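K.L.:
Got a sequence here, can you build the structure:
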Amino acid sequence: MSTFRTIKRPEYTGENRCWLCTVVNVLLLGIASIAVAVVSPPVAVAVAALGAAGIWLRGYLVPYTPEFAPRLVAVLPRDPFHDEPRAEAGSLADGLADDAAIDRSVDGEAVLATLVETGIVEVDEEADQLFLSRPFERRWHEEMADLAAASDRDLADATAAVVTEAADRSIVTSRGRTHVVLEGESGAATDETWLQRPVAVAEVAAVRALTDAGVPQEVRRLAAEPLCTFLETCPECEEELVEGAEHGCCGTPRSATRAPRTVLRCPSCRVQFALFE
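P.N.:
Modelled structure (predicted):
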């Protein structure tokens, strides 16, 4: 059993499996098996069986696939096995090019300190854990329920009301997914913020609840994405959220000094809500 656990790599299998890497490794295994079959068919069968078992248990067969594969896939316009457009996944914290309401000099520790000072986040020092205060959590979920039931247009209007620098807003459906798109004054593609509908629901609701709680304006939008780490279910479909490797080819490039990044996402909507650094 200990040997089995040593061989198995859950960070690259199950929900975390990168199917692009799996397919590439299967093709390479097939080529190797055919080459061996020329010399010894029985050995080729053994190579194919052991290789397939390795891919199933580990997620890949070629050594260091998680190190080099993400860099290879990064040059593609999109990952064919993850249908989320790379340029279309955003947060209210991204802001627009001329968005004066976002102070990018404020770091995560300062945001957390403000949330603790205002009673939004409570600290259990003995357990070394953070919790949302019940009044805020209740208010946040009420706002999410209202926005989840709203039409796409009403949700876009609510999002634009939060991002005061937005010159225009629109609804874009891409590969079956609905996005709220905010445009800046310049109208350039680089001056846009794309939010998938469930993310817009969660983050706009968070800003509204933070406003009611008296949190300073300069912190509200910056706090919206970190607060999503406290979500347990998707505000859109109510599916239980799961933690897994960041979307893309085996997640992000890995090295001996950098661990794989973990995200909180909805397995049904395939939407990423938070990134754990």
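K.L.:
only C-alpha atoms for contact and neighbour calcs from this point on.
P.N.:
Noted.
K.L.:
quick one, strands of the protein?
P.N.:
Using DSSP state E, the strands assigned to the chain run over residues 121-124, 129-132, 168-174, 177-183, 192-196, 242-245, 262-266, 271-276.
K.L.:
Throw these into TSV and include mean neighbour count, thanks.
P.N.:
Below are the strands of the chain laid out as TSV (neighbours: other CA atoms under 10 Å):
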stretch	mean neighbour count
strand 121-124	15
strand 129-132	13
strand 168-174	15
strand 177-183	22
strand 192-196	25
strand 242-245	20
strand 262-266	23
strand 271-276	21
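K.L.:
Identify whichever of these lies nearest to residue 47.
P.N.:
strand 242-245 (29.1 Å; CA to CA).
K.L.:
Rebuild the strands of the chain as TSV, extending it with distance to residue 226.
P.N.:
Formatted as TSV, the strands of the chain follow (distance: least, CA to CA, whole Å):
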stretch	distance to residue 226
strand 121-124	11
strand 129-132	12
strand 168-174	24
strand 177-183	20
strand 192-196	15
strand 242-245	15
strand 262-266	11
strand 271-276	7
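K.L.:
One more, please, to line up against the first structure:
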Amino acid sequence: MTDSDRDLLSVLRNPEYTGENRCVPCTILNVLIAAAASALVGIVSRRGGVLTFAGSLAAIALRGYLVPGTPTLTKRYLPERILAAFDKHPLEERQREEPGQSTEGEPEIIDEFERQQESAVDPERFLLEVGAVEPCKTQDDLCFTDELADTIDDRVAGLPEEPLDRALVADLYGIEPESVTVEDRSYPAVKIGRRIHKWPSEAAFAADIATHQALSELTERWTDVPQAQRIELLEVLRSFHDSCPTCGGPITMSEDTIESCCRSYEVLALNCEGCSAPLLEIDPNEIGGADGGVEP
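P.N.:
Below is the predicted model:
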């Protein structure tokens, strides 16, 4: 394929309804419409029917639909249970890890997952026992202890200007720096093995690194927590910060609507007010209890 061919395809392709944004129910509906239309043409001309179907599939592949308006109509009128069967929650799509293509070593991955499940801790109990959190003084919730909050602030202040450092990431995941590859993306992302680990902003990355360092200094038990659960805990603990780790401004919570391929979702979003850096998005349906949600 020549460069001019690639340029033409990029012009024809509609990223709003293709790739990760493709609506599977809408695609199926359009393929059925294409098949029906091609069958009608095929009554008159078999060759014409084949060409019509091929052209229709090409249009669906490049544009995401054959009949304009079907993505909106599909989202609006198809039953919720059908949309849910094909949909993926956008918070899952934005999760820290993206799987690679290779499936080598899956038995080892399953064994490691089972070992980590057996060693998992009760998050709230663990954080209370090691003195990381305590009941808030002004509200019925949990907050960082003053000691841990001060240590986190010190660690944030000590981070390099470019916080996405291989050594910092390696310490976070308990691996060698040579195993970390920094990805060239608009948000912090690294590749470890076959997986991409990502954060919504430099502020979120700085919060995780500083909190990890502070907890490591607070208790030796922190490194005994399974690595996957430590990462989940750090993500939840971003909501415990009083100020933005990068710009120092207040952290605000708002209700946002985010779009998946097929549906809209309401989420609670934590953002740095001063620099608009996103810290965390929470599905309100998954918040449990009044304990600050320390349940990854």
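K.L.:
on that earlier part again, residue 33 of the first structure: which of the strands of the first structure is closest?
P.N.:
Using CA to CA, the strands of the first structure put strand 242-245 closest to residue 33 of the first structure, at 30.4 Å.
K.L.:
Quick one: the residues in the second structure that that closest one pairs up with.
P.N.:
Using TM-score structural alignment, strand 242-245 of the first structure lines up with residues 252-255 of the second structure.
K.L.:
out of the strands of the first structure, nearest to residue 73 of the first structure?
P.N.:
strand 242-245 (15.7 Å).
K.L.:
in the superposed pair, what's the mean gap between the closest one and the second structure?
P.N.:
With the two structures superposed, strand 242-245 of the first structure lies on average 1.9 Å from its match in the second structure, counting by mean CA distance after the TM-score superposition for the first structure.
K.L.:
so what does that strand touch, helix or strand wise?
P.N.:
The contact analysis (3 or more CA pairs under 8 Å, 6 or more residues apart in numbering; DSSP states H and E) places strand 242-245 of the first structure against strand 262-266.
K.L.:
What residues in the second structure pair up with the strand it packs on?
P.N.:
The alignment places strand 262-266 of the first structure over residues 268-272 of the second structure (TM-score structural alignment).
K.L.:
measure the counterpart of residue 223 of the first structure in the second structure to residue 207 of the second structure for me?
P.N.:
Aligning on TM-score structural alignment places residue 223 of the first structure opposite residue 233 in the second structure. Using CA to CA, to the nearest Å, residue 233 of the second structure is found at 12 Å from residue 207 of the second structure.
K.L.:
again, but for residue 191 of the second structure
P.N.:
19 Å.
K.L.:
With residue 53 of the second structure instead?
P.N.:
In terms of CA to CA, residue 53 of the second structure sits 52 Å off from residue 207 of the second structure.
K.L.:
How much space separates the residue of the second structure most remote from its centre from residue 34 of the second structure?
P.N.:
Going by CA atoms, centre = their mean, the residue of the second structure most distant from its centre is residue 44, 50.0 Å out. Distance of residue 44 of the second structure to residue 34 of the second structure, computed by CA to CA: 16 Å.
K.L.:
do the same with residue 159 of the second structure
P.N.:
Counting by CA to CA - residue 159 of the second structure and residue 34 of the second structure are separated by 56 Å.
K.L.:
list the buried ones in stretch 29-45 of the first structure?
P.N.:
Neighbour-count burial for stretch 29-45 of the first structure, counted by 16 or more other CA atoms under 10 Å, picks out 29-30, 33-34, 36, 44.
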